[in-house]
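> here are the coordinates; sequence isn't available:
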């Protein structure tokens, strides 16, 4: 079975890079150019498909956590607590 292709939100890359630069004492600014497009190209170069919905693994973790909360509050799938 082949694993699902990786996806990642390009804006997350922009955020990480900006925070890294700021931690190094640099002060990046958003100006006239959209940094999302170069971030998406960087992801493609790394073999990761840019996806506006974000990181697939993060989404799966959120779904799993919500299922755990539902089970804790409402009981299992059969309705028992």
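Received it, and whenever you're ready, just let me know what you need. Since this is a predicted model, take the numbers as computed values, not measurements.
> For the rest of this, base every contact and every neighbour count on C-alpha atoms.
Noted.
> Which helix in this protein has the most residues?
helix 56-74 (DSSP state H).
> quick one: buried residues of it?
residue 56 (16 or more other Cα atoms under 10 Å).
> just how off-centre is that helix within its chain?
Relative to its parent chain, helix 56-74 has a centroid offset of 16 Å by Cα atoms, centre = their mean, to the nearest Å.
> chain center to the strand or helix carrying residue 39: distance?
For residue 39, the element it lies in under DSSP states H and E is helix 36-45. The chain centroid and the centroid of helix 36-45 are separated by 14 Å, computed with Cα atoms, centre = their mean.
> before we go on, here's another structure to hold up against the first:
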């Protein structure tokens, strides 16, 4: 069985780099150019497909947690949503 392809939101990379630079005492400024495109290219270079909906693992965790909440709130319903 082949593993699912990994996806990641390019803006998450932008956010990570921004906060890393700020933690180093630098003062990054967003504006002027869209950093999303270079972030998407970086992800592609790492073999990760950029996807606006975010990364697969986060999405699966959200689905799992919502299923737990539905089961707790509505124990008598079918959880095949």
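Noted; the coordinates are in hand. Note that the structure is a prediction, hence the values are computed from the model and not measured.
> Now do the SS call for the most centrally placed residue in structure 2.
Centre of structure 2 computed as the mean C-alpha position; nearest residue by Cα atoms, centre = their mean is residue 54, 3.3 Å away. Classification of residue 54 of structure 2 using DSSP: H, G, I helix; E, B strand; the rest coil returns coil.
> Run a quick neighbour tally on the closest residue to it other than its chain neighbours.
For residue 54 of structure 2, ignoring the flanking residues on the chain, the nearest one in space by Cα to Cα, 6 or more residues apart in numbering is residue 9 at 4.3 Å. By other Cα atoms under 10 Å, 20 other residues sit near residue 9 of structure 2.
> ok, now residue 10 of structure 2?
By other Cα under 10 Å, 25 other residues sit near residue 10 of structure 2.
> Mind telling me what it corresponds to in structure 1?
Counting by TM-score structural alignment, residue 10 of structure 2 corresponds to residue 10 in structure 1.
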